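>>> any chance you could fold what I've pasted below:
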Amino acid sequence: MRATESETREQTINSRWLTTIAIFMIILGIIAIIFPFFATITSTLVFGWVFIFAGIAQIVYAFQSKGAGQVAWKLILGLLYLLAGIFVLTDPLQGALAFTLVLGVTIFVQGIIQVSLAFQLRRISPNWGWMLVSGIAGIILGIFIWSSFPFSAFWLIGTWVGINLFFDGVWMLTLHSE
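Predicted coordinates:
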């Protein structure tokens, strides 16, 4: 099967766009790693807007539901999302603190769950050790976030966003450079 000239041109254009996006993501990642405080605040503000839009969507969804109980719970959830978004946007520093604390707790609890599951899988799966290592790493990272809190709140999220953007850009660049 031969590619037509228009297909080849389209692939070249798509490849250029992907390369451009990948390089842009790498640059954003490096900037976020160099300036983690600003990346943390920016990420917090983005999450605030996401919560506001999610709250509005949940409230609209609640009014389209049938049954008073369903409407009430969905409405409460929508209002919580909306209030969380407003809180984060009005005080992004406090929002960053809250996000970091929630992240630390989540990673710690996930680590505990993974360790527990790993021991349950040790007789079934020969690779259960990887889950155990991941769980232990999660517990250690969760403890690290707690022990360095609140100072970690001002660099942690921004640094992780930067690392994620950087590596996403790298894999996009290497995957589509063929």
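
>>> only C-alpha atoms for contact and neighbour calcs from this point on.
Will do.

>>> which ones are touching S147?
Residues near S147 by C-alpha atoms under 8 Å, 6 or more residues apart in numbering: none.

>>> now do I41
By C-alpha under 8 Å, 6+ apart, the contact list for I41 reads P92, L93, A96, G158.

>>> got these as CSV, with secondary structure columns?
Formatted as CSV, the contacts of I41 follow (DSSP: H, G, I helix; E, B strand; the rest coil):
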residue, secondary structure
P92, helix
L93, helix
A96, helix
G158, helix
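
>>> check which helix or strand covers the residue nearest the centre of the chain.
Nearest residue to the geometric centre of the chain (C-alpha atoms, centre = their mean): V161, 7.8 Å. Element membership for V161, per DSSP states H and E: helix 156-175.

>>> next, the second sequence, to be compared with the first:
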Amino acid sequence: MNKIDDINIEIQHIQQQMQSYLQTHWRLFLAEGAFFIFLGICAIVIPQLFTVATVIFLGWLLLFGGIVHISRAFFVSNMPGFGWWLFMGFLQAIIGYLFITKPVAGAITLTMLLTIFFALEGVAKISLAFMMRPLANWGFILFSGITALVFALVIWMSWAESAHWLLGLLLGINMVFLGWSMVQISLHHKAE
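Here you go, the predicted model:
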């Protein structure tokens, strides 16, 4: 056997494992898909709220994470890299504080980061779709990946003007597509 045969065998093995897992846990994927559709619809209906809520939630996570970094750095101050740990902690805490106190400015920043996220997510979903290609409904994941790449392009083209609502809206649309994909795949594997 050569390397290509080994790779093909490994891909077939992964596909068989994935199909088995989907058949066993189809209800979990169905519930998760329905949940993502619900969240997505909420975000589409009130995108400004989801945008601000996302920024503030992330701000609190960063603030608490920064406090933990700073505390640990002082607790083990003789540890190599003390200054870097302390720097990371202060950086996290400051960014978190700014996101909490200035969520609109944070939304502009996060909207640009979301562009990167959607681009990377799109590439990952497309890659996953081609791994699943022989399985039924693999095209739904491919479609979700392509929409994520389109969202990245749309955000990049208009992020400064629409950052206060675009983040929530596109996040909602992306969640609906992901949920719909998961529901379709789970219902297909229910019948098998």
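
>>> returning to what we had before: in structure 2, what residues pair with the helix holding V161 of structure 1?
Per TM-score structural alignment, the counterpart of helix 156-175 of structure 1 in structure 2 is residues 166-185.

>>> sorry, back to before: which one of the contacts of I41 of structure 1 is nearest S148 of structure 1?
A96 (14.0 Å; C-alpha to C-alpha).

>>> for the helix holding V161 of structure 1, give me every contacting residue.
Residues external to helix 156-175 of structure 1 that are found in contact with it (C-alpha under 8 Å, 6+ apart): 18-19, 21-33, 35-41, 43, 96, 100.

>>> for the residues you listed, which PyMOL command selects only the ones that are buried?
Entered in PyMOL, the line below selects the buried ones among the contacts of helix 156-175 of structure 1, by 16 or more other C-alpha atoms under 10 Å:
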select buried, resi 18+19+22+23+25+26+27+28+29+30+31+32+33+36+37+38+39+40+41+43+96+100
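
>>> give me the element whichever residue in structure 1 pairs up with L62 of structure 2 is part of.
Aligning on TM-score structural alignment places L62 of structure 2 opposite F51 in structure 1. Using DSSP H and E, F51 of structure 1 maps to helix 36-63.

>>> that helix to helix 156-175, inter-axis angle?
Helix 36-63 of structure 1 runs at 90 degrees relative to helix 156-175, counting by axes from the mean of the first three to the mean of the last three C-alpha atoms, to 10 degrees.

>>> next one: the helix or strand that helix 36-63 of structure 1 is followed by to chain centre, how far?
Once helix 36-63 of structure 1 ends, the next helix or strand along the chain (criterion: DSSP H and E) is helix 68-90. How far helix 68-90 of structure 1 lies from its chain's middle: 21 Å, per C-alpha atoms, centre = their mean, to the nearest Å.

>>> mean per-residue distance, helix 68-90 of structure 1 to structure 2?
In this overlay with structure 2, the average offset of helix 68-90 of structure 1 from its partner residues is 1.4 Å by mean C-alpha distance after the TM-score superposition for structure 1.

>>> pull out the buried positions in that helix.
Within helix 68-90 of structure 1, judged by 16+ other C-alpha under 10 Å, the buried ones are 71, 74-89.

>>> what of stretch 95-108 of structure 1?
So for stretch 95-108 of structure 1, counting by 16+ other C-alpha under 10 Å, buried means G95, A96, L97, A98, F99, T100, L101, L103, G104, V105, I107, F108.

>>> which residue lines up with V88 of structure 1 in structure 2?
In structure 2, the residue matched to V88 of structure 1 (TM-score structural alignment) is F99.

>>> let me see the contact set for its match.
Residues counted as contacts of F99 of structure 2 (C-alpha under 8 Å, 6+ apart) are V55, I56, L58, G59, A105, G106.

>>> quick check: the fourth one touching L98?
Translated: G59 of structure 2. Yes - counting by C-alpha atoms under 8 Å, L98 is a contact partner of G59 of structure 2 at 7.3 Å.
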